[in-house]
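# following is a predicted model, sequence given first.
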Amino acid sequence: MRVVEAFTAAYGASPATVWHAPGRVNLIGEHTDYNDGFVLPFAVPWGVTAAVTPRADRTIRLLSLQSSSGEPVTLESHEESRGWTRYVVGVLEMLGDRVAGADIAIDGDVPQGAGLSSSAALEVSVASALNELHELGMTPMELALLSQRAENDFVGMPCGIMDQAASALCREGHALFLDCRSLGSRDIPLDLAAHGLSLLIIDTQVHHEHAGGEYAKRRAECESAARKLGVPALRDVTDLAEALGRLQGDERKRTMHIVTENHRVEALIGLLRAGAVTEIGALLNASHLSLRDQYEVSSPELDLAVEAALRGGARGARMTGGGFGGSAIALVPESRLDTVRESVSSAYAERGFRAPRFLPASLAAGAHRVA
């Protein structure tokens, strides 16, 4: 394993443990997590592998195999962290006096900027390794919550719990239905191949950076709307027409998306439980239109990917992730995969967009020890 080889070369000894945590794709339930709503993500085969050995002092040495320097970064205090190291140091910060320093090597293969949550995979892999090494006894959900706090409070990204929960909890072959208020979850079997279907990830190659920007603005709009409606969160709106009559402008549109998106999550799970897997495409389409028009987090590249995929024979398609770039997903009959790829590629070429990247989505396992 190359991360073990790199760790040993950099630090002069083998790591004490090695953990892998995956990225995720969200099948449906976008921007509902920080509104206490429902989400349905699944883990993808790509993720982050962390080789870790604890230290007795407070020094943190970090090596990323994706770093151009190829050399470890040594930090004597948490305040010295910059860039990608903040996600790792944030985890250590949240663990406080339960841990000291650590020697860490990181190897990741989540496509950067594709909206597949490489940051959550990084946090959860390190948190899982430290949990084992220091015998902290934290559950996967506790590790997800700690990783979310690291991103919220240390990195400064006001994300919800979905990404970290998916990375920590998902089971192979299953999507994860998560109630983001109660943190109750259950595994939803999703055997697309049995129905002649595949999920195709379309990476627009438009890399997004929404920390502290548009993402935070959407969250603030939702919180303001909830206050005006007198509910703890938009998840609690029961009479949508009445609520919309009391709101204006962007807050009205954000509320419409969140309430209807929660309904779409529940409807999609109902279709899956009924065995109507081929019928979920319409819900994916409706989700994308809502994200485009009501939540306003799509982009020309995402819209074109969805439109061209549907023209090529996809049963449904939507942007996935925070938006402003990243990836779309398309539900495609296996016999139409080549046609859909060609349709999207041709549409991008006609518009002068950078060629998209296509990734086959399979449902992988959550965080686990690999060495």
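Done, it's in.
# contacts and neighbour counts: CA atoms only from here.
Noted.
# how much space separates Arg235 from Gln248?
Noted for Arg235: a distance of 18 Å to Gln248, by CA to CA, to the nearest Å.
# show me what contacts Leu272?
For Leu272, the contacting residues are Leu190, Ile280, by CA atoms under 8 Å, 6 or more residues apart in numbering.
# that one - that's part of a helix, no?
Yes. Remark: Leu272 belongs to a helix, assigned using DSSP: H, G, I helix; E, B strand; the rest coil.
# residue contacts, Ile188?
Going by CA under 8 Å, 6+ apart, Ile188 touches His174, Ala175, Leu176, Phe177, Ile269.
# redo that, cut-off 7 Å
The contact partners of Ile188, by CA atoms under 7 Å, 6 or more residues apart in numbering, come to His174, Ala175, Leu176, Phe177.
# reformat those as CSV; add neighbour count, distance to Leu145 and secondary structure.
Converted to CSV, the contacts of Ile188 look like this (neighbours: other CA atoms under 10 Å; distance: CA to CA, whole Å; DSSP: H, G, I helix; E, B strand; the rest coil):
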residue, neighbour count, distance to Leu145, secondary structure
His174, 21, 21, strand
Ala175, 27, 19, strand
Leu176, 24, 16, strand
Phe177, 25, 16, strand
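# before we go on, here's another structure to hold up against the first:
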Amino acid sequence: MSTNEQIFVPQYHLDDLKASKEYSAASAAGSTSSSAHSHTLVDKLPAVLEAFTATYGHPPQFIAHSPGRANLIGEHIDYSDFSVLPLPLERDMLCAVRPLPFSETQNPAVTLANSQPQRFAGRRFDLPLDGTQVTIDPSVSDWSNYFKCGLYVAQLYLKEICPERYCSRPLCGMEVLCQGDVPVGSGLGSSAAIICAVTLAVVRANMGMQYKVPKADLLRITATAEHYLGVSNGGMDQAASIYGLRGHALRVDFKPQLTATPVQFPRMGPHWDIEFIVADTLVEVNRYDTASTNYNLRVIEMLIAANILARHYGVAMNYDLSSNVRKGNLSDFMNAYLGLHRAQLDFSVDSSIDSRMKQLQLMLTLVEECLGPLRDGSSADDVSKALECSREEFTREYLMLFPIRFQVLQIYKRAKHIYSEALRVMQTLKLFADTDEHNRDFTFYTEFGALMNESQRSCDTLYDCSSPEIDALCRIARQNGAYGY
């Protein structure tokens, strides 16, 4: 069963609910943790129902559910359109919802509450009567903006599937209570979890209890929802939340189209079960608040690297015209270069894992050749010269795409991380697929652990997305028997 589903809540006593078909079905919702202390989805429902009833004086009509995710390997390469390998968690977001009937004398509104009101205060906002989109102010850092992102893309979807009904008419009002246990700012997909759950909730509230959003549509509309907050994310978190399957990793591919495929872990011998520990450093990073010096800056550095490579090697990149940047990324450069030089290559260019590995190894060679002189960092003037444009043109075309701040641009480091991390994903998939070897258990652990360790080292030294606390956790884990972190 997928880890992303909605649970219908009948209007009767909780004791009856626990015995109902709808409730028991929820217990099979995907989880990847075998911890005896973890709370399964079915255990969480009574608290959500009781909190909603205490807040609004009556029970909800349904609950929307969406889990967080951990990423095994493939850090910060989804927005370069390279494959990643996350897996879903038991930690999740639950949105209890009661749709409100439309009134001609009163504006429809959303009343929003949270099970942690001291941290996430209640909010209320009106929905436009003429069917225009709800307003999101990305300059305000407030948890309700993530709710609005989900509502925003859900409204676009409703206009797409029922234009006569939603292009000029308001959405229905809702009473909502959110309860989540994905640690905020921990890198476990808390923002994607709430956005996906809210999107499900808004569509269900407006289309009725029998309507189910196709998973492909849900992923398509939520993958870039955070762009409305000024965060240039990829679609990995949403894909893991929507398509994740219990006991499996998830291969998420972004080109030629966004797809998600469950990947089964290799069957191991006795006493060799695979176990993953997800540890929280308790250091919170708000992706929106730090985007100008971290997340968005790295996206810009990646785009610059791709365009320097394209200019240096004389290739024209084909990129998605619907993208919010329209510049071409490192995957676009790789595809353009391989297309131009296909006849001269000593390997076939296809989508197989072995071919992908050779393609990425070639890209790493080109990075050293072209960007190696920039390994110590680059000024805006250095980059302008490499792009063969004026400083003013460079500022207009790149530095104004998102709000960013920097002292030096790390073009070489970002490109090397992205291509090497994409290679590690392919090496991991190849390792998972090699199931015919005998006595491979120890070999698998050491090889997979080495790839995870290389990934973390690259995140630390090339992508600057680690921290002293993460480094300490990795060190402690390895000292106590972990094969990789």
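Great, that's in hand. Since we're looking at a predicted model, the values are computed, not measured.
# mind checking the TM-score on these two?
Once the chains are laid over each other, their TM-score by TM-score structural alignment, normalised by the length of the first structure reads 0.79; 316 aligned residues with a CA RMSD of 2.3 Å.
# neighbour count: Arg235 and Gln248 of the first structure, which is higher?
The neighbour comparison of Arg235 of the first structure against Gln248 (other CA atoms under 10 Å) goes to Arg235, with 24 against 10.
# pretty sure the more buried one sits against Gly37.
Yes. Counting by CA atoms under 7 Å, Arg235 of the first structure sits close enough to Gly37 to count as a contact (5.3 Å).
# spell out the secondary structure type for the aligned partner of Glu5 of the first structure in the second structure.
In the second structure, Glu5 of the first structure lines up with Glu50, judged by TM-score structural alignment. Three-state assignment for Glu50 of the second structure (three-state DSSP): helix.
# list the contacts of the nearest residue to Glu50 of the second structure once chain neighbours are set aside.
Nearest non-adjacent residue to Glu50 of the second structure, counting by CA to CA, 6 or more residues apart in numbering: Pro59, 7.7 Å away. Pro59 of the second structure makes contact with Leu49, Phe52, Thr53 under the criterion CA under 7 Å, 6+ apart.
# specify the local secondary structure of the residue nearest to the last one when sequence neighbours are not counted.
Spatial nearest neighbour of Thr53 of the second structure, excluding adjacent residues (CA to CA, 6+ apart): Pro59 at 4.8 Å. Local secondary structure at Pro59 of the second structure is given as coil here, using three-state DSSP.
# about what we covered before: any idea which of the contacts of Pro59 of the second structure is closest to Thr135 of the second structure?
For those, the closest approach to Thr135 of the second structure (CA to CA) belongs to Phe52, at 25.8 Å.
# and that closest one, how many residues sit next to it?
26.
# just checking, it touches Leu177?
Yes. Contact criterion CA under 7 Å: Phe52 of the second structure and Leu177 qualify, at 5.9 Å.
# joint contacts of these two?
Ala96.
# mind listing the strands for the stretch 151-300 of the first structure?
174-179, 185-189, 197-203 (DSSP state E, counting those that start in this stretch).
# can I get those strands in CSV with distance to Thr85 of the first structure?
Formatted as CSV, the strands of the stretch 151-300 of the first structure follow (distance: least, CA to CA, whole Å):
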stretch, distance to Thr85 of the first structure
strand 174-179, 28
strand 185-189, 30
strand 197-203, 25
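# can you tell me which of those is nearest to Gly70 of the first structure?
strand 197-203 (27.1 Å).
# which elements pack onto that closest one?
strand 327-333, strand 357-361 (3 or more CA pairs under 7 Å, 6 or more residues apart in numbering; DSSP states H and E).
# ranking those strands by burial, who's on top?
The highest mean neighbour count among those, using mean count of other CA atoms under 10 Å, belongs to strand 327-333: a mean of 27.
# equivalent range in the second structure for it?
So strand 327-333 of the first structure is aligned with nothing, judged by TM-score structural alignment.
# now, which of the contacts of Ile188 of the first structure sits nearest Leu291 of the first structure?
Phe177 (20.0 Å).
# still touching in the second structure? Go through the contacts of Ile188 of the first structure.
Shared contacts between this structure and the second structure among those (both residues aligned by TM-score structural alignment, their matches' CA atoms under 7 Å) comprise His174, Ala175, Leu176, Phe177.
# can you add distance to Ile258 of the first structure and give those back as a markdown table?
Formatted as a markdown table, those follow (distance: CA to CA, whole Å):
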| residue | distance to Ile258 of the first structure |
| --- | --- |
| His174 | 24 |
| Ala175 | 20 |
| Leu176 | 19 |
| Phe177 | 16 |
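# residue in the second structure matching Leu190 of the first structure?
Counting by TM-score structural alignment, Leu190 of the first structure corresponds to Phe265 in the second structure.
# is it true that its match touches His248?
Yes. Using CA under 7 Å, Phe265 of the second structure makes contact with His248 at a distance of 6.2 Å.
# how many neighbours does Glu393 of the second structure have?
Glu393 of the second structure: 12 surrounding residues under other CA under 10 Å.
# host element of it?
Element membership for Glu393 of the second structure, per DSSP states H and E: helix 391-394.
# what span of the first structure lines up against that helix?
Using TM-score structural alignment, helix 391-394 of the second structure pairs with nothing in the first structure.
# give me the contacts around that helix.
Asp381, Ser384.
# quick one: list the elements packing against the longest strand along the second structure.
In the second structure, taking DSSP state E as the definition, the longest strand is strand 85-100. If contacts are counted by 3+ CA pairs under 7 Å, 6+ apart, strand 85-100 of the second structure sits against strand 62-73, strand 173-180, helix 190-207, helix 236-243, strand 248-253.
# most neighbours per residue, which of the ones you listed?
helix 236-243 (a mean of 30).
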